[in-house]
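S.K.: got a predicted structure plus its sequence, pasted below:
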Amino acid sequence: MRTDDFRGGMILQRADAYQLVECWSDTVGYTRAPRQVRQDPDEDYRFLLPLTGETVLRQGDEESRLTPRAAGLMTCSAPFELLPAQTNRVAALPTRDCSVHAV
């Protein structure tokens, strides 16, 4: 693959306390290393919802395969790898509040 063949994009929507990020790209992995966790702490969680394709989330000793019918919750205060198996679209909702509220 030539470097000018890469395709990707992002849509960001924000409110006061939340943001919704939809991103898509050709196959590319995202890593947050221990050094990055120390240098740039992030106590928010990310609720990941694959819209197309499959994404592998590795954090600690755990590995989860997320598909459009399976969402995941991850912390950014620990190292992780996020590896799409193919071109996909993922929506992520950063939040500090992970409590469940009955409606």
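M.R.: Looks like it came in fine.
S.K.: use CA for all of it now, contacts and neighbours both
M.R.: Will do.
S.K.: what about the strands in this structure?
M.R.: 8-14, 19-25, 30-32, 45-52, 55-59, 62-66, 72-75, 80-84, 88-95 (DSSP state E).
S.K.: mean neighbour count and distance to R38 added to those, as CSV?
M.R.: As requested, those are exported to CSV (neighbours: other Cα atoms under 10 Å; distance: least, Cα to Cα, whole Å):
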stretch, mean neighbour count, distance to R38
strand 8-14, 11, 26
strand 19-25, 17, 23
strand 30-32, 13, 10
strand 45-52, 20, 16
strand 55-59, 19, 16
strand 62-66, 14, 21
strand 72-75, 16, 14
strand 80-84, 19, 13
strand 88-95, 20, 19
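S.K.: dropping in the other structure now:
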Amino acid sequence: MSAGGRLDFDSVRWADDQPDIHSRAIPALGQRWAIVAYEPGAAREEWCTDGHRGYVVEGQIVYEFDDGSEPLSLAGGQGFYLAAGTRHRGSNPGGSTTRLFLIDDPL
């Protein structure tokens, strides 16, 4: 393994996770590193159980949990984590695009 490396997100095409949520993802160090964009009003349809560590670059994101836990509301400049095995899904309640930087649990 090298001492360091560059991840060139600009060389990766945007993929449509669903019509109003897009991502650029790169596998690195056995994890998925991604830039994710939620258009205004976008909400994930499916529950996710992967763990994530992230940073809200701009906008707002709200994660809801299917176990009844209080939703996690975040804004630009805030970091967060979501534990693996916890069913969650995100939505953008704001009027502008939300951009996240995420590192997912090992592939």
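M.R.: Thanks, I have it. Since the model is a prediction, treat every value here as computed from it, not as a measurement.
S.K.: okay, the strands of structure 1 in CSV with distance to Q39 of structure 1 next?
M.R.: Listed next are the strands of structure 1 as CSV, based on distance: least, Cα to Cα, whole Å:
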stretch, distance to Q39 of structure 1
strand 8-14, 24
strand 19-25, 23
strand 30-32, 11
strand 45-52, 17
strand 55-59, 18
strand 62-66, 24
strand 72-75, 16
strand 80-84, 15
strand 88-95, 19
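S.K.: need the contact list for the residue mapped onto W24 of structure 1 from structure 2.
M.R.: Alignment note (TM-score structural alignment): W24 of structure 1 maps to A37 of structure 2. Neighbouring residues of A37 of structure 2 by Cα atoms under 8 Å, 6 or more residues apart in numbering: I21, H22, S23, T97, T98, R99, L100.
S.K.: could I get the contacting residues of the third one?
M.R.: Yep, that's S23 of structure 2 we're talking about. S23 of structure 2 touches W14, A15, D16, D17, A34, I35, V36, A37, counting by Cα under 8 Å, 6+ apart.
S.K.: skip the chain neighbours and tell me the closest residue to it.
M.R.: V36 (4.3 Å; Cα to Cα, 6 or more residues apart in numbering).
S.K.: in structure 1, what stretch matches stretch 72-80 of structure 2?
M.R.: The aligned range for stretch 72-80 of structure 2 is 64-72, by TM-score structural alignment.
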